[in-house]
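*Asks:* got a predicted structure plus its sequence, pasted below:
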Amino acid sequence: MSQGNNTPLGIGLMIATTFIFAVQDGLSRHLASEYNVLMVVMIRYWFFAAFVMAVASRRAGGIRAAAQTTQPVLQAFRGILLASEICVMVLAFTILGLVESHAVFTCYPLLVAALSGPILGESVGWRRWAAIAVGFVGVLIILQPGMGVFDPAALIPLLAAAMFAVYGLLTRYAAKADNTATSFFWTGVAGAVTMTLAGIWFWEPMTGPDWLVMACLCVTGISGHWLLIRVYEVAEASAVQPFAYFQLAFASVIGLSFFGEEVRANVIAGAAIIVAAGLFTFWRERLQRRSRQLL
């Protein structure tokens, strides 16, 4: 993938991407509250896999070139892990709502930083460890484990964040031997196969209006991933990644406006702490990358 340096365009595309993904989450929340989560994610993955194969067929060498890898087990596991994480997160939407689920999920960059040492062997300095610790104070503020009866369901989006963090690190590890097109292809195809094997047993008829919602869900999924590809084509990841936090704001607006969710003070405070800690880790990573480039 050829990468440009048009940071303003990349930021604009990233904000648009987060809006589309927030709409996708709202559509998923609606459908998963009416139908089985596995079926909803399965249909979504069918369209995602079709999009992935269409993208691969337009590149040099076609689908065969995109599928070639020296690490098929790793690539397949990545796809299975992401599909599982999506199921867990959609389940969280139906139990906790969009606002609280996304507030907890925003800690995944901190989990990436914490796990990059043991998984990738990267060095994590004391400043980033301090930011990670502060971020998890924010998670505890949201979860409130010591306030009355603790709801174990609050751990569901935290599990999704951990799964997504591991997926991101494995993607970075896979990039040592495979290009972006190959990883993208395996993500879609392995996920679609996994969800078909799991979700086909829970098939149930959908109403006409809900099929329209499902069509919108598939369109937002495809357009969101296409825009995300464009984001990383036109700008450096470190420059645009902090703007991914806009998804929390957009999802919160959708949750408040369409699902009647409430925003508790502890959720706002905890989310603000998590976002601040995450932005600090992105800033530190960018500084370290620049210093390595100057050496």
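*Replies:* That came through, no problem.
*Asks:* from here on, just use CA atoms for contacts and neighbour counts.
*Replies:* Will do.
*Asks:* what separation do you get for the residue nearest the centre of the chain and A83?
*Replies:* Closest to where the C-alpha atoms of the chain average out (C-alpha atoms, centre = their mean) is F164, at 6.2 Å. Separation of F164 from A83 (C-alpha to C-alpha, to the nearest Å): 10 Å.
*Asks:* flag every buried residue along stretch 228-242.
*Replies:* The neighbour-count check on stretch 228-242 (16 or more other C-alpha atoms under 10 Å) flags 228-237, 239-242 as buried.
*Asks:* outside of it itself, list whatever touches it.
*Replies:* Around stretch 228-242, the neighbours that count as contacts under C-alpha atoms under 8 Å, 6 or more residues apart in numbering are 1-7, 9-11, 13-14, 17, 278-279, 282, 285-286.
*Asks:* name the helix or strand for N5, please.
*Replies:* If you go by DSSP states H and E, N5 is not part of any helix or strand.
*Asks:* who are the contact partners of it?
*Replies:* Taking C-alpha under 8 Å, 6+ apart as the contact definition, N5 lies against V234, A235, E236.
*Asks:* so which residues of the stretch 151-295 of the chain form helices?
*Replies:* Ranges of helices within the stretch 151-295 of the chain are 156-174, 180-199, 208-234, 237-240, 246-258, 265-294, based on DSSP state H, counting those that start in this stretch.
*Asks:* tell me which of those helices sits nearest to L27.
*Replies:* Nearest to L27 among the helices of the stretch 151-295 of the chain is helix 208-234; the distance by C-alpha to C-alpha comes to 6.0 Å.
*Asks:* for Q247, see how far away the residue lying closest to S28 once chain neighbours are set aside is.
*Replies:* Closest residue to S28 apart from its sequence neighbours, by C-alpha to C-alpha, 6 or more residues apart in numbering: V90 at 6.5 Å. Distance, V90 to Q247, by C-alpha to C-alpha: 15 Å.
*Asks:* which one's more surrounded, those two?
*Replies:* V90 (30 against 23; other C-alpha atoms under 10 Å).
*Asks:* show residues contacting the helix or strand hosting the more buried one.
*Replies:* When elements are assigned from DSSP H and E, V90 belongs to helix 72-96. The contact list for helix 72-96 (C-alpha under 8 Å, 6+ apart) reads 25, 28-30, 32-33, 37-38, 41, 101, 153-154, 156-157, 159-161, 163-164, 167, 170-171, 174, 183, 186-192, 194-195.
*Asks:* helix 156-174 and that helix, what's the angle between them?
*Replies:* Here helix 72-96 runs at an angle of 160 degrees relative to helix 156-174 (axes from the mean of the first three to the mean of the last three C-alpha atoms, to 10 degrees).
*Asks:* helix or strand right after helix 72-96?
*Replies:* Assigned by DSSP H and E, the successor of helix 72-96 is helix 98-105.
*Asks:* can you check what angle separates that next one from helix 156-174?
*Replies:* Put simply, helix 98-105 runs at 50 degrees to helix 156-174, going by the same axes, to 10 degrees.
*Asks:* for helix 98-105, name the packing helices and strands.
*Replies:* Applying 3 or more C-alpha pairs under 8 Å, 6 or more residues apart in numbering; DSSP states H and E, one finds that helix 98-105 contacts helix 7-34, helix 72-96, helix 126-143, helix 156-174, helix 246-258, helix 265-294.
*Asks:* next one for the comparison:
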Amino acid sequence: MVTITARPKAQQGEESFPAGIALAFVAFALYSGMDVTIKLLTKNYAVPQIIALNSLFALGPILAYAALFGGLYNNLRTRRPIYHVIRATCGLFSSFFAFWAYSRMPIADAYALAFTAPLFITALAVPILKEPVGWRRWSAIGVGFIGVLIMLRPGSGLINTGSLAVLAGALFYSVGMLVTRRARNTETSVSFAFYATLASGTVFGAMTPWLGRMPTLHDLGLSAIGGTLCGVAFVCLLTSFRKVPAAVAAPFQYSQIIWGVLFGWLVFGDVPDRTLFIGLAIVISSGLYILYRETVLGRQVTAATKRDCA
């Protein structure tokens, strides 16, 4: 997952809704392609080694984008290094839990549970950012977690280490997103992606001599494909947010369930059941409503600020 901060004012004139939406859709498809390579590699390799290799190959497209759009210095310099440390730490845990879960459950099932992230973000915004959350959004959070319970079906045996790992990953991801939001006025989106990816490659790479094994050329190529897909997906998503508002592009993350079901069926022979789709529909509806409310409230704050400055 990638965090996008507010677009620079100089880029407002670059808006193109068809191109922005298409790029967002492509980005999330590429992320799903990366997840397929991760799941394939978990059969033979430890998750830290997989993440280390993935991070190594993802750095190329990220650095290329930073160099082309604003320069490496402007994009990667930081005024608040502590935020990058916290964000990178959250990224370490969220990526480990998510990738480890892929070895325990179908991709589509993991995606369905990972879509709880907007619910966690809204709930945690109160203690972390001191942002007020009204009864409408609290209600949406409650409804969303009912959807989670429907997907997990307590007592059915579906509450296992894999599903709990996905939820833990979504929780760490959410904390990381809130840290990024708090630092959006001083740090760039590219810097968060770069330092988090660099940290993952360094920390998990240090574990590889003890946990890893020499990859075959085939698997090294698979890692290269997955990491490159991750980096290119980030570039596509960041470009998308240069062309359309965040509220327009963000909901397309839910399109990943399409790719999760399709790739899971074609590559792994996994077919989700009807109950998962019912719970998923509830979670997505809750997430979209929260996004809608935050967009409406954001417009109200902007309008009030303009009135005060008039």
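*Replies:* Cool, got the structure. Quantities reported herein were computed from a predicted structural model and do not represent experimental measurements.
*Asks:* sorry, back to before: T70 of the first structure is nearest to which of the helices of the stretch 151-295 of the first structure?
*Replies:* Closest to T70 of the first structure of the helices of the stretch 151-295 of the first structure, according to C-alpha to C-alpha: helix 156-174, at 9.7 Å.
*Asks:* on average, how far is the closest one from the matching bit in the second structure?
*Replies:* Helix 156-174 of the first structure, aligned to the second structure and superposed, deviates on average by 0.9 Å (mean C-alpha distance after the TM-score superposition for the first structure).
*Asks:* Y108 of the first structure against V166, yeah?
*Replies:* No - counting by C-alpha atoms under 8 Å, Y108 of the first structure stays clear of V166, with 9.2 Å between them.
*Asks:* between those two, tell me which one has more neighbours.
*Replies:* Y108 (24 against 21).
*Asks:* give the contact list for the corresponding residue of the second structure for that one.
*Replies:* By TM-score structural alignment, Y108 of the first structure lines up with A117 in the second structure. By C-alpha under 8 Å, 6+ apart, the residues touching A117 of the second structure are A170, L171, Y173, S174.
*Asks:* let's go with 7 Å and repeat that
*Replies:* When contacts are counted by C-alpha atoms under 7 Å, 6 or more residues apart in numbering, A117 of the second structure touches A170, L171, S174.
*Asks:* can you tell me how far it is from L40 of the second structure?
*Replies:* 25 Å.
*Asks:* got it, and A114 of the second structure?
*Replies:* 19 Å.
*Asks:* what about these two, which has more around it?
*Replies:* Set A114 of the second structure next to L40 and count neighbours by other C-alpha under 10 Å: A114 wins out with 22 against 17.
*Asks:* so how many other residues sit close to the nearest residue to that one once chain neighbours are set aside?
*Replies:* Leaving aside its sequence neighbours, A114 of the second structure sits nearest to A170 (C-alpha to C-alpha, 6+ apart; 5.5 Å). As a burial measure, A170 of the second structure scores 26 neighbours (other C-alpha under 10 Å).
*Asks:* let me see the contact set for the residue in the first structure that A170 of the second structure lines up against.
*Replies:* In the first structure, the residue matched to A170 of the second structure (TM-score structural alignment) is A161. Listed by C-alpha under 7 Å, 6+ apart, the contact set of A161 of the first structure reads F105, C107, Y108.
*Asks:* quick one: buried ones out of the contacts of helix 72-96 of the first structure?
*Replies:* The neighbour-count test (16+ other C-alpha under 10 Å) marks 25, 28-30, 32, 37-38, 41, 101, 154, 156-157, 159-161, 163-164, 167, 170-171, 174, 183, 186-192, 194-195 as buried among the contacts of helix 72-96 of the first structure.
*Asks:* and the helix or strand harbouring S116 of the first structure, how far out from the chain middle?
*Replies:* Assigned by DSSP H and E, S116 of the first structure belongs to helix 108-120. With C-alpha atoms, centre = their mean, to the nearest Å as the basis, helix 108-120 of the first structure stands 15 Å off its chain's centre.
*Asks:* average gap between it and the second structure?
*Replies:* After superposition onto the second structure, helix 108-120 of the first structure sits on average 1.0 Å from its aligned residues (mean C-alpha distance after the TM-score superposition for the first structure).
*Asks:* in that helix, which residues are buried?
*Replies:* Applying 16+ other C-alpha under 10 Å to helix 108-120 of the first structure flags Y108, P109, L110, L111, V112, A113, A114, L115, S116 as buried.
*Asks:* which one of those is nearest to A131 of the first structure?
*Replies:* L110 (7.8 Å).
*Asks:* isn't the closest one right up against G278?
*Replies:* Yes - judged on C-alpha atoms under 7 Å, L110 of the first structure makes contact with G278 at a distance of 6.1 Å.
*Asks:* can I get the helices of the stretch 151-295 of the first structure in JSON lines with distance to V124 of the first structure?
*Replies:* Shown next, in JSON lines, are those (distance: least, C-alpha to C-alpha, whole Å):
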{"stretch": "helix 156-174", "distance to V124 of the first structure": "14"}
{"stretch": "helix 180-199", "distance to V124 of the first structure": "25"}
{"stretch": "helix 208-234", "distance to V124 of the first structure": "24"}
{"stretch": "helix 237-240", "distance to V124 of the first structure": "17"}
{"stretch": "helix 246-258", "distance to V124 of the first structure": "26"}
{"stretch": "helix 265-294", "distance to V124 of the first structure": "10"}
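*Asks:* any idea which of those gets closest to G97 of the first structure?
*Replies:* G97 of the first structure sits nearest to helix 246-258 of all the helices of the stretch 151-295 of the first structure, at 6.9 Å, using C-alpha to C-alpha.
*Asks:* centre of the chain to the closest one, how far?
*Replies:* Centre-to-centre, helix 246-258 of the first structure and its host chain are 16 Å apart (C-alpha atoms, centre = their mean).
*Asks:* and for stretch 219-238 of the second structure?
*Replies:* That offset, for stretch 219-238 of the second structure, works out to 14 Å (C-alpha atoms, centre = their mean).
*Asks:* how close does that stretch sit to the first structure?
*Replies:* Relative to the first structure, stretch 219-238 of the second structure is 1.4 Å off (mean C-alpha distance after the TM-score superposition for the first structure).
*Asks:* that stretch maps to which residues in the first structure?
*Replies:* Under the criterion TM-score structural alignment, stretch 219-238 of the second structure matches residues 210-229.
*Asks:* which parts of the matching stretch are buried?
*Replies:* Using 16+ other C-alpha under 10 Å as the test for burial, stretch 210-229 of the first structure gives 210, 213-215, 217-225, 227-229.
*Asks:* for G188 of the first structure, see how far away the aligned partner of S189 of the second structure in the first structure is.
*Replies:* Superposed on the first structure with TM-score structural alignment, S189 of the second structure falls opposite T180. Distance of T180 of the first structure to G188 of the first structure, computed by C-alpha to C-alpha: 12 Å.
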